[in-house]
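Chemist: Got a predicted structure here, sequence first:
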Amino acid sequence: MNRESYLRIASSQKTRTENYAEGVQEYYNLATPGYLGGWGTSFHLPPFHDGQTLAEALVAQERLLAQDGGFHAGMKILDVGCGIGGPAMEVAKHSGAHVTGVNITAMQIEIARVQAERRGMGDRCTFVEGDAMNLSFADNTFDATMSFDALCHVPDRRVAYAEIARVTKPGGVFIGFDWFCGEGLGAEEYDRLIEPVCRTFMLPSLISLSELREHLTAVGFQVDSARSGGEIGDMTPVWDIFDRAAENSLPPGMSDRETFAFEMLCESFVATSKAAREGAFLVGYWKSRLPM
């Protein structure tokens, strides 16, 4: 996809929604090398606790989710929007469960498979190309489902949540972190602060935590908890990292495509830090379960 086509898709909520699969795949084709270089193999935004490095905060967040989800050996866990597999491998290693990761971006699935074999996790993790809006698994396949900062990319959360409910066994937990907008934002505030985040990260739109509760309940989940990541730890170090990254100079010798990706990421970091510091953007956590 050329730059002009990408920018056309990214330009509005309507075009991002209508072309979300194509847009998300190209976004991660562009952004994954930068994420690998600056963030590691786990592409999510963690709450920090005193003295943690980014790598430590990421691992702690993944282990917290596995613990809260009650994951253990013998369980089959689905990771929706698995990226290049970092969270899936850490959760499998920490809990003893088998984790199947699904992701719409073929390039990331290939990286995840290579990483799993390299880390000796090939028998503990499976990675499958697929769409959260239309999962290829049979009903009641998984004991639990998790997701890290990924479902914000789908154009209809309720459809994705319904698919997750379908493939999760009765009594199973659906738990995760994702990106949300603040409660009660007016149209002007949403357009000023949230739309730049959505445009630069190729997100159709963002919902609030109260809308998350409504959508999960509508498809059959009982919501135990839905809260801001700021209630779990300190999110400020994430925005500080974004601000520093956005100040980096363009490295020499980059191709036009690499330059575009670098500039896009810098713009997205500025937009997200601004929205978060003004209270319009947040990383949220939820834990829900299906009735028996």
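Modeler: Sure thing, it's come through.

Chemist: From now on I want contacts and neighbour counts done on CA atoms only, so please keep to that.
Modeler: Noted.

Chemist: now the strands for this structure?
Modeler: 76-80, 98-103, 125-129, 142-148, 168-181, 222-228, 281-289 (DSSP state E).

Chemist: From the chain's centroid, how far away is the fifth one?
Modeler: Here strand 168-181 is found 12 Å from its chain centre; the criterion is Cα atoms, centre = their mean, to the nearest Å.

Chemist: Then stretch 45-63?
Modeler: Distance, centroid of stretch 45-63 to centroid of chain: 16 Å (Cα atoms, centre = their mean).

Chemist: ok, and here's another one to check against it:
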Amino acid sequence: MTDDPSVRHTAPSSPDTGPVHDEQTETADGTAVDGNIHVGYWDSADDDRSLNQATDRLTDLVAERLATAPGQRLLDVGCGTGRPALRIARATGARVSGISVSDEDIDLARTRADAAALAGRVDFRYADACALPFDAASFDGAWAIECLMHISDRTAALTEIARTLRPGSPLVVTDVLLRAPVTGDAAETVRQTCRAFRSPGFPGPVELRTALDRAGLETVEFNDIGEHVRRTYQAFADAFDGVRPTPGDPHYEFFTSTRSLPRFGALPEVGYVFLVARRR
């Protein structure tokens, strides 16, 4: 196998999102979201889950679609600080490899794995989604939670992920979705959000479906669950309220404004995709 955890770092072919995640680590690893750097899922308007519980709920929905058996091997593309990987490994008995372009996230994820006594089944390493350090057909399933929005060539990333999957294995993708083009003030809000998260642009439905097909992946489910995750943006704004990035950082104003994330999340053009695909 070529998946040596000591793989040498190379410049990622996707935008360098490491510093963005590092800036968010203080909040993401705190009690507000407890290591989850992704949206939460609420079943209905009456669902009273906390943000912490709702983010775990999204992870559980991903795990359900993976339908994993104990001992199988899974890939977490864009693992963050490791909570989803550890949660899925614990619930399913699977072995999980997580990758990220943030050294700080990887360090935190490894610390979490040690604390959970799961280091023997869950490993984390620095790697680029467009150049994965794994042999072909290494995994029984994979997921990418809010990873593709940071990558310019999504077809290349999906092709690389598909390469590492065994035929018939599932890939679950959840991500911000731009339902329709935006203009005027809405377009500026989207541009500001893209800059803050170092995204080249949020994908649309046609782009994602085309990229999946070109990558040799068959789409099994393609759902826009935007209304189930929308309250996340205000909840995260509240969680970030006491966190102050370095004033010289280009994202300072965005992350210290309690209005920026909610304004973006309220746009009707902003959805959230939950898709399942299989390697042909």
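Modeler: Now that the structure is in, tell me what you want to look at. Note that this is a predicted model, so its numbers are computed, not measured.

Chemist: if we can go back for a sec, ok, which of the strands of structure 1 comes nearest W39 of structure 1?
Modeler: strand 142-148 (14.2 Å; Cα to Cα).

Chemist: tell me, the closest one lands on which residues of structure 2?
Modeler: Under TM-score structural alignment, the match for strand 142-148 of structure 1 in structure 2 covers residues 139-145.

Chemist: Give me the contact list for the matching stretch.
Modeler: 38, 62, 66, 68, 72-79, 161, 164-166, 169-175 (Cα atoms under 8 Å, 6 or more residues apart in numbering).

Chemist: List the residues that contact L74 of structure 2.
Modeler: Contact partners of L74 of structure 2, counting by Cα under 8 Å, 6+ apart, are A94, R95, V96, S97, F139, D140, G141, A142.

Chemist: Tell me which residue of structure 1 lines up with it.
Modeler: Per TM-score structural alignment, L74 of structure 2 is aligned with I77.

Chemist: Could you find the closest non-adjacent residue to its match?
Modeler: V99 (4.6 Å; Cα to Cα, 6 or more residues apart in numbering).

Chemist: That neighbour -> structure 2?
Modeler: So, by TM-score structural alignment, V99 of structure 1 is matched to V96.

Chemist: roughly how far apart are its match and L267 of structure 2?
Modeler: Separation of V96 of structure 2 from L267 of structure 2 (Cα to Cα, to the nearest Å) stands at 35 Å.

Chemist: quick one: which of these two has more around it?
Modeler: V96 (26 against 16; other Cα atoms under 10 Å).

Chemist: could the strands of structure 1 be laid out in CSV, adding distance to E26 of structure 1?
Modeler: Output for the strands of structure 1, formatted as CSV (distance: least, Cα to Cα, whole Å):
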stretch, distance to E26 of structure 1
strand 76-80, 18
strand 98-103, 13
strand 125-129, 15
strand 142-148, 19
strand 168-181, 20
strand 222-228, 29
strand 281-289, 23
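
Chemist: now the helices: where do they sit in structure 1?
Modeler: 3-10, 13-18, 20-38, 54-68, 86-95, 106-118, 157-167, 187-189, 195-201, 209-218, 236-246, 256-277 (DSSP state H).

Chemist: Of these, give the one that comes closest to M133 of structure 1.
Modeler: Among the helices of structure 1, the nearest to M133 of structure 1 by Cα to Cα is helix 157-167 (4.7 Å).

Chemist: against structure 2, where does that closest one fall?
Modeler: Helix 157-167 of structure 1 maps onto residues 154-164 of structure 2, going by TM-score structural alignment.

Chemist: mean deviation of that stretch from structure 1?
Modeler: Stretch 154-164 of structure 2, aligned to structure 1 and superposed, deviates on average by 0.6 Å (mean Cα distance after the TM-score superposition for structure 1).

Chemist: where does that stretch sit relative to the chain's centre, distance-wise?
Modeler: The answer for stretch 154-164 of structure 2 is 15 Å, by Cα atoms, centre = their mean.

Chemist: what does that stretch rub up against?
Modeler: Outside stretch 154-164 of structure 2, the residues touching it (Cα under 8 Å, 6+ apart) are 129-132, 134-139, 142, 148, 151, 208, 211-212, 214-217, 279.

Chemist: And stretch 259-266 of structure 1, by the same measure?
Modeler: R3, L30, A31, G34, T200, A245, A246, E247, L250.

Chemist: Apply 10 Å and report the result again.
Modeler: For stretch 259-266 of structure 1, contacts defined as Cα atoms under 10 Å, 6 or more residues apart in numbering pick out 3, 27-35, 199-201, 242-256, 258, 267-269, 271.

Chemist: same deal with stretch 50-57 of structure 1?
Modeler: 39-42, 45-49, 58, 60, 63, 233-234, 237-238, 241.

Chemist: Can I have the buried ones of those as a PyMOL selection?
Modeler: The following PyMOL command selects only the buried members of the contacts of stretch 50-57 of structure 1, with burial defined by 16 or more other Cα atoms under 10 Å:
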select buried, resi 39+40+41+42+45+46+47+48+58+60+63+237+238
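
Chemist: Under the alignment, what does R118 of structure 1 map to in structure 2?
Modeler: By TM-score structural alignment, R118 of structure 1 lines up with A115.

Chemist: oh, I was asking about S205 of structure 1
Modeler: Residue pairing (TM-score structural alignment): S205 of structure 1 is matched to G201 of structure 2.

Chemist: who's in contact with the match of V99 of structure 1?
Modeler: Counting by Cα under 10 Å, 6+ apart, V96 of structure 2 touches 71-76, 85-86, 88-89, 118-124, 139, 141-142.

Chemist: Please type out the ChimeraX selection for whichever of the contacts of stretch 154-164 of structure 2 turn out to be buried.
Modeler: The following ChimeraX line selects those of these that are buried, judged by 16+ other Cα under 10 Å:
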select :129,130,132,134,136,137,138,139,142,148,151,208,211,212,215,216,217,279
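
Chemist: Let me know the outermost residue of structure 2.
Modeler: Distance from the C-alpha centroid of structure 2 peaks at G184, with 28.4 Å (Cα atoms, centre = their mean).

Chemist: Check the spacing between it and Q192 of structure 2 real quick.
Modeler: 13 Å.

Chemist: again with V176 of structure 2
Modeler: 15 Å.

Chemist: the more surrounded of these two?
Modeler: V176 (24 against 18).
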